[in-house]
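K.L.:
Mind folding the following:
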Amino acid sequence: MSAPAGRSPVTYGVVVPTIGRPCLRQCLQALDRSTGPRPREVVVVDDRPDAPAPLEVPPVDGRPVRVLRSAGRGPAAARNTGLRAVDAPWVVFLDDDVRVGEDWAERLAADLAAAGARTGGVQGVLRVPLPADRAPTDWERGTAGLEGAAWATADMAYRAEALRAVGGFDERFPRAFREDADLALRVMDAGWELSRGARRTLHPVRPADRWVSVRAQRGNADDALMRRLHGPDWWERAGAPRGRLRRHLAVTGAGLLAGLSALAGRRGTAALAGTLWALGTAEFAWARLRTGPWTREEAVTMLATSAVIPPLAVRHRLAGWLRHRHAPAWEAVS
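P.N.:
Below is the predicted model:
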């Protein structure tokens, strides 16, 4: 694809953080097959904490892919490692479990060529394939939410100048959760604009066990940091769903009251609080199950996890508040 008249070709680099999952090979192979202007360089950042052997990756465009290490410090630190290594005006971040479209590079070039002088980032269009023969599970629906997510770094191109102006990713976010929303808010607060492009990227649902939604509750600690950095309205500004923390607080409180009342011999209070806990837990499980596939496996998973998610969500949110209660609010440097 040639550049529009009077405009030089867009130059970009690609950064892919990984923990060594097998899907990395498919990600790089899809990038290699895409048609259009080629990246100046592709950098894979190996974020395995204890790598027993060097990461083996396929070449892209017939050239070896540069592999760096970030020692298990999380995706934010891994992306910063890649950002420091890329010498290009645009840096495209891809997750290792995505597969770019066949014309992705061509569409990317068009997205970046159309960017205005104050455009700091351009998001790709994510598509999550769901089963055609049954209703999606709770985990599959959660992954499908990426299709409407704002500024997800599964496929997000940033102007390197904008990233360096705000200091890159905040490495206090240790998970693949909220670090992209935090960066987007800081970039916009610094006076840059973010837009959505037309390039398309597939984000398959990765395999997961029954307890994946329970482990995901650790992200509530990151929500506490987001509130500290960006204020109580960060949800709206980042285009993020509000979540169920208030309901989780109520259900957890009812369960705690039931237990304490039972120990104190206050049977009436214990029975009432226990009933409220059971109703709240049942409502949560039904909300997750009613649009699902109605298999025995999914029903058992929803019932089991719906009982433990509310107290864990509250626990992680409280831990995050305690950990980050003295973090200074973000202020753009003029």
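K.L.:
only C-alpha atoms for contact and neighbour calcs from this point on.
P.N.:
Fine.
K.L.:
And the helices in the stretch 151-300 of the chain?
P.N.:
160-166, 179-189, 212-215, 219-230, 234-238, 245-263, 267-289, 296-324 (DSSP state H, counting those that start in this stretch).
K.L.:
Can you give me the buried ones in the last one?
P.N.:
Residues of helix 296-324 classed as buried by neighbour count (16 or more other C-alpha atoms under 10 Å): 298-299, 301-307, 309-317, 319-321, 324.
K.L.:
how near is Gly120 to Val314?
P.N.:
35 Å (C-alpha to C-alpha, to the nearest Å).
K.L.:
how about the closest residue to Leu303 other than its chain neighbours, what does it touch?
P.N.:
Spatial nearest neighbour of Leu303, excluding adjacent residues (C-alpha to C-alpha, 6 or more residues apart in numbering): Ala285 at 5.7 Å. Neighbouring residues of Ala285 by C-alpha atoms under 8 Å, 6 or more residues apart in numbering: 302-303, 306.
K.L.:
now, which of the residues you listed sits nearest Met1?
P.N.:
Using C-alpha to C-alpha, Met302 comes nearest to Met1 of the contacts of Ala285, at 48.9 Å.
K.L.:
quick one: contacts for that closest one?
P.N.:
Contacts of Met302 (C-alpha under 8 Å, 6+ apart): 285, 288-289.
K.L.:
same thing with Phe173?
P.N.:
Applying C-alpha under 8 Å, 6+ apart, the residues contacting Phe173 are 74, 76, 179, 222.
K.L.:
Show me how to select, in PyMOL, the buried members of those residues.
P.N.:
Per 16+ other C-alpha under 10 Å, the buried members of those correspond to this PyMOL selection:
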select buried, resi 74+76+179+222
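K.L.:
For stretch 79-90, buried residues please.
P.N.:
Of the residues in stretch 79-90, those buried (16+ other C-alpha under 10 Å) are 79-83, 85-86, 88, 90.
K.L.:
Please generate a structure for the following sequence too, so the two can be compared:
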Amino acid sequence: MNPRPAPGDRPRPAPPRYAVVVPTVGRPSLRTCLTALARATEAAPPARVVVVHDRPGHDGTVPDLPVPDALRALTTVVAGPGRGPAAARNTGARLAGDAPWIVFLDDDVVPSPDWGDGLARDLAERPGDVAAVAARIDVPLPEGRPPTDAERNTAALATARWITADMAVRRAALDRVGGFDERFRRAFREDADLALRLLDDGWRLAQGTRRTAHPPRQGGRWLPVRQQAGNGDDVLMRRLHGPGWRARADAPGGRLPRHRAITAAGLAALGCALTGHRRAAAVCGALWGAGTAEFTLARVLPGPRTRTEVLDMILTSVAIPPAATWHWLRGLVVHRGALPRTPAADPAGPPTTTPTRPGTRREVTT
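P.N.:
Coordinates of the predicted model:
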């Protein structure tokens, strides 16, 4: 006689066939990511794992990567094209076999111990018009002190909607919209672009239950300045999806208008000083100083206010506004003729849905 299931027990759904694609630049975090993936999927391993090393040697070879023994027989390691994570993910997707789902993981995330069971629940019996299922991202922050500026920036991923740190995408949907747009060369906005194209093609997006940790990024003092390159990607998003793209993608606006104003004030102060207009130079310089001070305080006050953190915030708060403005201007030039991609003309699209019109809110299931 079979025992009755205990009250509250949830039957484990049949695991779907899926492949995993991990783009990497060879960071040490890859070992932690793959080790956690192996442990989490021991009961129902993926059909294939494709690791795309996007910084191959000059001869196209890749170094020996730390693939756990449990995944070695399932894993293919290939050289990426060196054009950023969007192109690397497309390379991995082409080699991922015929599994109906592809799970994209970043090389710096850590799947939870029950990630495999959560993925099975997330994908089991999904309607055919659900194109993607996002994981829930946890960002472990230090206890006993306020988070630093870098830690707060990473913590924002916990509330972001459609980041490919851990995103399961239906192969038919990915093929239908042509994969990731390789014009996005950084790990920024390529996921939001894919989500909006899927919605516009009539697919739905879902929020899953599996959990994945994303430790705070470590990139040194000047990482916030380098990240301002994303302002050029925002220009491309506007070209492709219209002025309402932020609302549709749940992407809050940043401080670019203030950065442009601060940069303009600084340039005006310099120009006036060089041409002998001292009073105008003083006024513009005061405006630049006030804007820079406000920006610095906005970053210092929520943090731990250590000597190193305060110094980093002062230096980078001076550098960020002109860097942001430069990348925005460069984006206007580089992407001035950018055109939206169109879905493939094949029957792989969602069977009974109506495309979302630009400017409308997305439809999300759980």
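K.L.:
measure the closest residue to Pro66 of structure 2 other than its chain neighbours to Ile102 of structure 2 for me?
P.N.:
Excluding the flanking residues, the one nearest Pro66 of structure 2 by C-alpha to C-alpha, 6+ apart is Arg31, at 5.4 Å. Using C-alpha to C-alpha, Arg31 of structure 2 is found at 20 Å from Ile102 of structure 2.
K.L.:
In terms of neighbours, single out the busier of the two.
P.N.:
Ranked by neighbour count (other C-alpha atoms under 10 Å), Arg31 of structure 2 and Ile102 place Ile102 first, with 27 against 18.
K.L.:
The more buried one against Pro46, yeah?
P.N.:
No - using C-alpha atoms under 8 Å as the test, Ile102 of structure 2 is too far from Pro46 to be in contact (9.5 Å).
K.L.:
Could you find the counterpart of Leu65 of structure 2 in structure 1?
P.N.:
Alignment note (TM-score structural alignment): Leu65 of structure 2 maps to Glu56 of structure 1.
K.L.:
do the same with Cys284 of structure 2
P.N.:
So, by TM-score structural alignment, Cys284 of structure 2 is matched to Ala273.
K.L.:
Stretch 213-228 of structure 2 maps to which residues in structure 1?
P.N.:
Using TM-score structural alignment, stretch 213-228 of structure 2 pairs with 202-217 in structure 1.
K.L.:
Please apply the same query to stretch 20-28 of structure 2.
P.N.:
Mapped onto structure 1 using TM-score structural alignment, stretch 20-28 of structure 2 covers residues 14-22.
K.L.:
Need the counterpart of Ala158 of structure 2 in structure 1.
P.N.:
For Ala158 of structure 2, the aligned position in structure 1 is Glu147, judged by TM-score structural alignment.
K.L.:
Which element, helix or strand, includes the closest residue to that match other than its chain neighbours?
P.N.:
Distance criterion C-alpha to C-alpha, 6+ apart; nearest residue to Glu147 of structure 1, sequence neighbours excluded, is Leu126 at 5.1 Å. Secondary structure from DSSP states H and E places Leu126 of structure 1 in strand 119-127.
K.L.:
So what's the gap between that strand and the chain middle?
P.N.:
14 Å (C-alpha atoms, centre = their mean, to the nearest Å).
K.L.:
Next: stretch 54-74 of structure 1.
P.N.:
On C-alpha atoms, centre = their mean, the centre of stretch 54-74 of structure 1 falls 21 Å from that of its chain.
K.L.:
Same question for stretch 319-338 of structure 2.
P.N.:
Counting by C-alpha atoms, centre = their mean, stretch 319-338 of structure 2 comes out at 20 Å from the chain centroid.
K.L.:
Give the aligned range of that stretch in structure 1.
P.N.:
Counting by TM-score structural alignment, stretch 319-338 of structure 2 corresponds to 308-327 in structure 1.
K.L.:
From the rest of the structure, what touches that stretch?
P.N.:
213-214, 217-225, 228-229, 245, 248-249, 251-252.
K.L.:
With stretch 227-235 of structure 2 instead?
P.N.:
Contacts with stretch 227-235 of structure 2, where a contact means C-alpha under 8 Å, 6+ apart, come from 184, 186, 188-189, 256, 320, 323-325, 327-332, 335.
K.L.:
just stretch 67-87 of structure 2 next, same as before
P.N.:
For stretch 67-87 of structure 2, the external contacting residues (C-alpha under 8 Å, 6+ apart) are 23-24, 31, 34-35, 38, 42, 46-56, 60-62, 88, 91, 180-182, 184-187, 190.
K.L.:
what does stretch 38-48 of structure 1 give?
P.N.:
Contacts of stretch 38-48 of structure 1 (C-alpha under 8 Å, 6+ apart): 11-20, 55, 60-61, 65-75, 78-79, 81-82, 85-86, 88, 105.
K.L.:
Can you give me the buried ones in it?
P.N.:
In stretch 38-48 of structure 1, counting by 16+ other C-alpha under 10 Å, buried: 38-39, 41-48.
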